[in-house]
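Colleague: Here is the input, now give the coordinates:
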Amino acid sequence: MATLLDIEGTVCSISFVHDILFPYALEKLPQLLQNEQFPIVPGASKASELTPYLESFPEEYRQSSQALEAHVKDLTEQNVKAPYLKALQGYIWKSGYESGEIKAPLYPDAVAYMKRVVDEGKKVFIYSSGSVPAQKLLFGYSSAGDLNPLISDYFDTINAGPKMEAESYVKILKAIGFEAGDVLFLSDNVREIEAAKKAGLRAYVAERPGNAELTAKEREENVVKTSFDGVEV
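Modeller: Here you go, the predicted structure:
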């Protein structure tokens, strides 16, 4: 038996991501780009640790620091989950976590749930649109300490696929070696819940402060949890 957990709006607040993490990356980016030589050409000599992340951006945005900054800001404001953006954000957040500027405020009931699942001999897996390195940072520098030892594996849109497609969950099941009915997925996003159900997983909607309001139909068609206390895998 296992549980698969979303992050944003599920184990931590949406406001942490949108009000702390996103602005932090935007604030630090201009200074980091000062050390880069534009245009950035993939395969050319690496100017810094940051260069490989920038090489993943579309060519038109690699022509100048201004173009790249504007593109990152646009994607961030629209909450576009482009893998190359997520990788860049994760790189920038790393220094913030390590310096102590950033600490992930996880919901206490989510932390207790993860510990309880592991104590029961079951597995905890993470599936988020944020990159796997960013996920490890968030759980490594959380309000409850380093929780990475509780987590068996991590999935994102690169190694699993889009979160609103059933095939992504099938891919995760193959990777972790569990039958669909033995895995409970928790997320605040109803479309993700629907995709997981199509793949055969059990799935509950996490309703947290600040999350998108659920419709009457969504409440009727789904199991909704305002806390993970009492949730059984």
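Colleague: make it CA atoms for all contacts and neighbour counts henceforth
Modeller: Noted.
Colleague: how about stretch 215-229: buried residues?
Modeller: 224-225, 227-228 (16 or more other C-alpha atoms under 10 Å).
Colleague: Tell me which stretches of this structure form helices.
Modeller: 14-15, 22-33, 51-55, 65-77, 83-99, 108-119, 132-140, 166-176, 190-198, 216-221 (DSSP state H).
Colleague: now for the fifth one, which elements pack on it?
Modeller: Using 3 or more C-alpha pairs under 8 Å, 6 or more residues apart in numbering; DSSP states H and E as the contact criterion, the secondary-structure elements in contact with helix 83-99 are helix 22-33, helix 51-55, helix 132-140.
Colleague: Out of these, which gets nearest to T215?
Modeller: Of all these, it is helix 22-33 that lies closest to T215, at 27.7 Å by C-alpha to C-alpha.
Colleague: name the helices or strands packed onto that closest one?
Modeller: Against helix 22-33 (3+ C-alpha pairs under 8 Å, 6+ apart) you get helix 65-77, helix 83-99.
Colleague: okay, these in TSV with distance to A199 and mean neighbour count next?
Modeller: Below are the helices and strands packed on helix 22-33 laid out as TSV (distance: least, C-alpha to C-alpha, whole Å; neighbours: other C-alpha atoms under 10 Å):
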stretch	distance to A199	mean neighbour count
helix 65-77	29	16
helix 83-99	23	19
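Colleague: For G210, which of these is the nearest?
Modeller: helix 65-77 (17.3 Å).
Colleague: Now do the closest one and helix 83-99, the angle between them.
Modeller: Using axes from the mean of the first three to the mean of the last three C-alpha atoms, to 10 degrees, the direction of helix 65-77 lies 90 degrees away from that of helix 83-99.
Colleague: Tell me the helices and strands packed up against helix 65-77.
Modeller: Partner elements for helix 65-77 (3+ C-alpha pairs under 8 Å, 6+ apart): helix 22-33.
Colleague: compare with the first, here's sequence two:
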Amino acid sequence: MSHSRRVRLPENGPRAVVLDIEGTTGSLSHVRDVLFPYARERLAPWLTAHRGTAPWQQILDAVTTHTGAAHDEASALALLEQWADADVKAAPLKTLQGLIWAGGYAAGELYGHVYPDVPPALEHWKAQGTSRFIYSSGSIAAQRDWFGHTAHGDLRPLLDGYFDLTTAGPKADADSYRAIAADLGRAPAGLLFVSDVGAELDAAAEAGWRTVAVRRPDDERPAVTGHEAVASLTPLVSRPGPGRSTAPVGTHTQENPSDE
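Modeller: Have a look, this model is predicted:
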């Protein structure tokens, strides 16, 4: 079922598009059923294999910083496993998952799932002069590996940059989107955030961004309310590039009540 609705269009297209990964550009089930279990079973072996190295110390220091208490390997591992089991968006866990996944990608054991509509959308925005970024709870390293190892090839040349918890902040916090806008040097009204999570879209809208919810056909969760929704990125590529006039299409930016 489509949740798209016709809305009044902005006069100009977005200067930059910021995309979520899970459920938006890639399959949520791939993350839950493939990547998370892969990393979970390798948390302890990774720490053992890297004991005493700089990356190992980085993880222990990150756990200490995150919790405000000193941790040795055993106590850090216990916390990392608890966070993994509860899917806690903790930066130390995301960093370690990224390191483990990097080994899996390099070994050819993992790939990043990307929906087939994503590469042409990225190519279209690039040709239009619209900047393209990823914002995910996963580490920037993990994001790069994801888009660097897909069934569609290496998509990293189609992306201009990445944001994560350590560089922008929590995705359900409006200040994170203010920080991204400041980093990009763009007015929030010229930025479009695309995600499948209502709380993230609400936060972006609070920060003055345009928002679009993606609800993939295989996603059985309740529909996101308060935001325009699409089933893929395809409807969004009809948005004009920066400074170009719009043409009427069926799905575009979140409706402004003042336009009614």
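Colleague: what TM-score do we get after superposing?
Modeller: The pair, once superposed, lands on a TM-score of 0.87 when counted by TM-score structural alignment, normalised by the length of structure 1; 221 aligned residues with a C-alpha RMSD of 2.0 Å.
Colleague: Make a markdown table out of the helices of structure 1 and add distance to V233 of structure 1.
Modeller: A markdown table is the format used below for the helices of structure 1 (distance: least, C-alpha to C-alpha, whole Å):
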| stretch | distance to V233 of structure 1 |
| --- | --- |
| helix 14-15 | 24 |
| helix 22-33 | 32 |
| helix 51-55 | 37 |
| helix 65-77 | 34 |
| helix 83-99 | 30 |
| helix 108-119 | 7 |
| helix 132-140 | 21 |
| helix 166-176 | 15 |
| helix 190-198 | 15 |
| helix 216-221 | 20 |
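Colleague: Tell me which of those helices sits nearest to Y154 of structure 1.
Modeller: helix 132-140 (6.0 Å).
Colleague: which residues in structure 2 does that closest one match up with?
Modeller: With TM-score structural alignment applied, helix 132-140 of structure 1 matches the range 140-148 in structure 2.
Colleague: burial count for the alignment partner in structure 1 of V214 of structure 2?
Modeller: Alignment note (TM-score structural alignment): V214 of structure 2 maps to A206 of structure 1. For A206 of structure 1, the neighbour count with other C-alpha atoms under 10 Å is 24.
Colleague: and L50 of structure 1, what pairs with it in structure 2?
Modeller: So, by TM-score structural alignment, L50 of structure 1 is matched to W56.
Colleague: do you know how far its match is from L99 of structure 2?
Modeller: Counting by C-alpha to C-alpha, to the nearest Å, the gap from W56 of structure 2 to L99 of structure 2 is 10 Å.
Colleague: go on, A203 of structure 2?
Modeller: Taking C-alpha to C-alpha, one finds A203 of structure 2 at 29 Å from L99 of structure 2.
Colleague: Ok, P157 of structure 2 next?
Modeller: Where L99 of structure 2 is concerned, P157 of structure 2 sits at a distance of 22 Å (C-alpha to C-alpha).
Colleague: before we move on, what about D85 of structure 2?
Modeller: When D85 of structure 2 is compared with L99 of structure 2 (using C-alpha to C-alpha), they lie 18 Å apart.
Colleague: what do you get for F133 of structure 2?
Modeller: 21 Å.
Colleague: likewise Q82 of structure 2?
Modeller: 18 Å.
Colleague: do A16 of structure 2 as well
Modeller: From A16 of structure 2 to L99 of structure 2 the distance is 29 Å (C-alpha to C-alpha).
Colleague: Counterpart of V183 of structure 1 over in structure 2?
Modeller: V183 of structure 1 maps onto L191 in structure 2, by TM-score structural alignment.
Colleague: what does V170 of structure 1 give?
Modeller: Checking with TM-score structural alignment, V170 of structure 1 has R178 as its match.
Colleague: what's the neighbour count on the closest residue to its match other than its chain neighbours?
Modeller: Leaving aside its sequence neighbours, R178 of structure 2 sits nearest to A207 (C-alpha to C-alpha, 6 or more residues apart in numbering; 5.9 Å). Applying other C-alpha under 10 Å, we find 19 residues neighbouring A207 of structure 2.
Colleague: How about the contacts made by the nearest residue to A187 of structure 2 once chain neighbours are set aside?
Modeller: Leaving out its chain neighbours, the residue that sits closest to A187 of structure 2 by C-alpha to C-alpha, 6+ apart is A181, at 6.4 Å. By C-alpha atoms under 8 Å, 6 or more residues apart in numbering, the contact list for A181 of structure 2 reads 187-188, 191.
Colleague: Which among the residues you listed count as buried?
Modeller: Going by neighbour count (16+ other C-alpha under 10 Å), the contacts of A181 of structure 2 have 188, 191 buried.
Colleague: For the contacts of A181 of structure 2, which pairs are in contact in structure 1 too?
Modeller: Shared with structure 1 under both residues aligned by TM-score structural alignment, their matches' C-alpha atoms under 8 Å, the contacts from the contacts of A181 of structure 2 are 187-188.
Colleague: which one of the contacts of A181 of structure 2 is nearest Y38 of structure 2?
Modeller: L191 (34.5 Å).
Colleague: and that closest one, what does it touch?
Modeller: 14-18, 181, 209-210.
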